[in-house]
Structures are given as structure tokens and as C-alpha cells.
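> Generate coordinates for the sequence data below:
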Amino acid sequence: MVTKITDGVKISVETVYQPEYSNPANSHFMFAYKITIENLTDYTVQLMRRHWYIFDSNGTHREVEGEGVVGQQPVIDPGETHEYVSGCNLTTEIGSMKGTYGMTRLVDGVQFEVNIPEFQLISPYRLN
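Next comes the predicted model:
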């Protein structure tokens, strides 16, 4: 698990290779990742946007931007957490992701960015 705190919002990431959804012979490797967002501030915040940078070990990269996460724009009260699971496909057995969440502090509408720590996507058989 990797963790990072930005402006009082803690992001933790766990990853799992998904062999049942992967097809290595066709250069298709699927990974799931679980994100935990913990609000360590004294204010209620809302996740408005996400911006992902996805890197494949063959040198390709892509960006994904959009509203919310998995169709939600969660509101997170002080001391509370929000968890979700999503996925990413790669064309090689090793890659990484990192990014940012666009957040809004609901008390005054102040917008700020929270860094998502870089995490590795590695199929288990690649580690042998």
C-alpha cells in the first residue's frame, strides 16, 4: 500500500492483478486498485474531479480526466473515509499510475488539488 497526505486529505492505494480478466498472449493485463480517501481536516470536502497519468513499461502513457470517481462525487466529512475500487488495463505486465483529485471545501467553496501517490501495477509472475 502507498499513502500520501495533501492539505489534510490522505490517499491510500492498494493494487491487485486480475488474471481472470487478463490475456497475456494478447498483451492485455488487467489490474484493480482500491483507493481510500480519508479527510483529516476540520472541514467537509467533496471530490469533484480526477486526473490520472497511466504509464506502461513499453514507454506509452495516457491521461484520463473527468468528473468524480466511478460515477460519484463523494462528500467526505471530517474524520470520515470514502473507498472505491476501479481498474486499469495495460499492454505490458508492468506499469504505474499517479494523479490528482480536484476537491472543494464545502464551507467556503475553496477548491484544491490532492495528490494521488504513484503506485505500481505489476503482474505476479513478472516478479519471479
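
> Every contact and neighbour count from this point should use C-alpha atoms.
Fine.

> helix/strand/coil for the residue in the chain sticking out farthest from the centre?
Distance from the C-alpha centroid of the chain peaks at A25, with 26.8 Å (CA atoms, centre = their mean). Under DSSP: H, G, I helix; E, B strand; the rest coil, A25 falls in the helix class.

> any idea how far it is from E65?
Counting by CA to CA, to the nearest Å, the separation of A25 from E65 is 30 Å.

> ok, now G95?
Taken as CA to CA, the span from G95 to E65 is 19 Å.

> next one: V9
Taken as CA to CA, the span from V9 to E65 is 20 Å.

> Here is the second sequence; please produce its structure so I can put it next to the first one:
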Amino acid sequence: TRKVAGEESTGVYLDQAFAALRVLSDQARHLARSSVAVTRGLCVRVVSVHMANDSKARGTHVFCYRITLHNQGEDTLKLVGREWKILDANGQIASTVPKHSPGVIGQHPELRPGECFEYHSGCDVHTREGTMKGSFQMRVVQCASDPRDDGAEFDAVVEAFRLLPP
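Purely as a prediction, here's the structure:
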């Protein structure tokens, strides 16, 4: 067999190019399963993952999601409630958690400026994929700029994120 000059390096470059495409594809799927929103200095980050073993055992599609709340503002905030809307692949409501449902995982975290709170929870949908969105009801415990805002409440948006199998 006769080799052409540069043939070996071309193969290496192709391997690297395909590896890069696989990484980009994985990143795109991760991005689709994630969301980030900032409301009044509270950054809400979400990422979901499909739980294959639980899905098989329960006969439905089970997803776990991780929520990170990061207080990037100057006010001390307290999570007092939540609201969720879970949609199936057809856009039909699979499940809801009504607005002002108390806390998250039995907690009402208080976040001073710079602090984070993270928790995991889960949901299931009968279709292979779905979408989830909602909000957290937050109370200003201590307002840095105007004490008259102490006790004020607002909804911290949770942008829609996809529930996708691998």
C-alpha cells in the first residue's frame, strides 16, 4: 500500500473534528435541558436529567432537576413559595404545583447577598419528553436601598427548560 503525503495527519484531524462535533452535540443537549433567569438580583439556574432506571420501573418518564438560587443582589431574600407547570410533549399540562405552594423540599431558605441555595427534585411525564417552567415567590427580608421595601414580595422567574431523554 502506498501512502500519500499528509494522509496520516488528515485522519488525525478528521478524528479530532468528529470528537469536537460530539462535544458540541452534548453541549447543545445540555443547554436545551437548562435555563437561567435573573429577577431582582436572584439568579435561578436549572438543569434536568432523565432517570432511565426509574422510568423503566415506573412505566413513565422520570426526570430529576437541580435548582440553584444565587442571590446576586444587595437585598436579603427568603423563598416563601413556588409554582410549577409541567407540560408533556404535546403541550398538554401533565402536572401543576399551584402558586404560593409553601417552600421547596420542606425548606424556606433565606439568602443574604452572595449566598446560594441548591436542591434536587423530580417529576414524571407520560410522553418521552416535556417542558417545565414556573416561579419562586420571594420576600425581601432586608432591603439594602430602601427599608420601606422590607417585606415586599416578587416572583422570581424560572424560564422554561426541557425534559429530554439522553
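
> List the buried residues in stretch 57-69 of structure 1.
By 16 or more other CA atoms under 10 Å, the buried positions in stretch 57-69 of structure 1 come out as G68, V69.

> contacting residues around it?
Applying CA atoms under 8 Å, 6 or more residues apart in numbering, the contact partners of stretch 57-69 of structure 1 are 47-55, 73-74, 92-95.

> Keep only those of those residues that are in helices.
Among these, DSSP state H puts none in helices.

> Can you tell me the closest non-neighbouring residue to the residue sitting nearest the centre point of structure 2?
Geometric centre of structure 2, nearest residue: V46, 1.5 Å, by CA atoms, centre = their mean. Closest residue to V46 of structure 2 apart from its sequence neighbours, by CA to CA, 6 or more residues apart in numbering: I67 at 4.7 Å.

> Aligned counterpart of that neighbour in structure 1, please.
Counting by TM-score structural alignment, I67 of structure 2 corresponds to I35 in structure 1.

> SS state for its match?
For I35 of structure 1, the assignment made with three-state DSSP gives strand.

> now the strands for structure 2?
34-39, 42-50, 61-71, 76-88, 93-102, 110-111, 116-125, 130-142, 153-163 (DSSP state E).

> mind putting the ones you listed in CSV, distance to E8 of structure 2 included?
Shown next, in CSV, are the strands of structure 2 (distance: least, CA to CA, whole Å):
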stretch, distance to E8 of structure 2
strand 34-39, 40
strand 42-50, 39
strand 61-71, 44
strand 76-88, 49
strand 93-102, 53
strand 110-111, 57
strand 116-125, 48
strand 130-142, 45
strand 153-163, 42
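
> Near the equivalent of R139 of structure 2 over in structure 1, how many other residues are there?
Per TM-score structural alignment, the equivalent position to R139 of structure 2 in structure 1 is T104. Neighbourhood size, T104 of structure 1 [other CA atoms under 10 Å]: 20.

> The closest residue to T104 of structure 1 other than its chain neighbours and H61 of structure 1, how far apart?
Excluding the flanking residues, the one nearest T104 of structure 1 by CA to CA, 6+ apart is Q111, at 4.3 Å. For Q111 of structure 1, the distance to H61 of structure 1 equals 27 Å [CA to CA].

> and the match of R139 of structure 2, what does it touch?
By CA under 8 Å, 6+ apart, T104 of structure 1 lies in contact with V45, Q46, L47, M48, V110, Q111, F112.

> same thing but at 6 Å, please
Residues near T104 of structure 1 by CA atoms under 6 Å, 6 or more residues apart in numbering: V45, Q46, V110, Q111.
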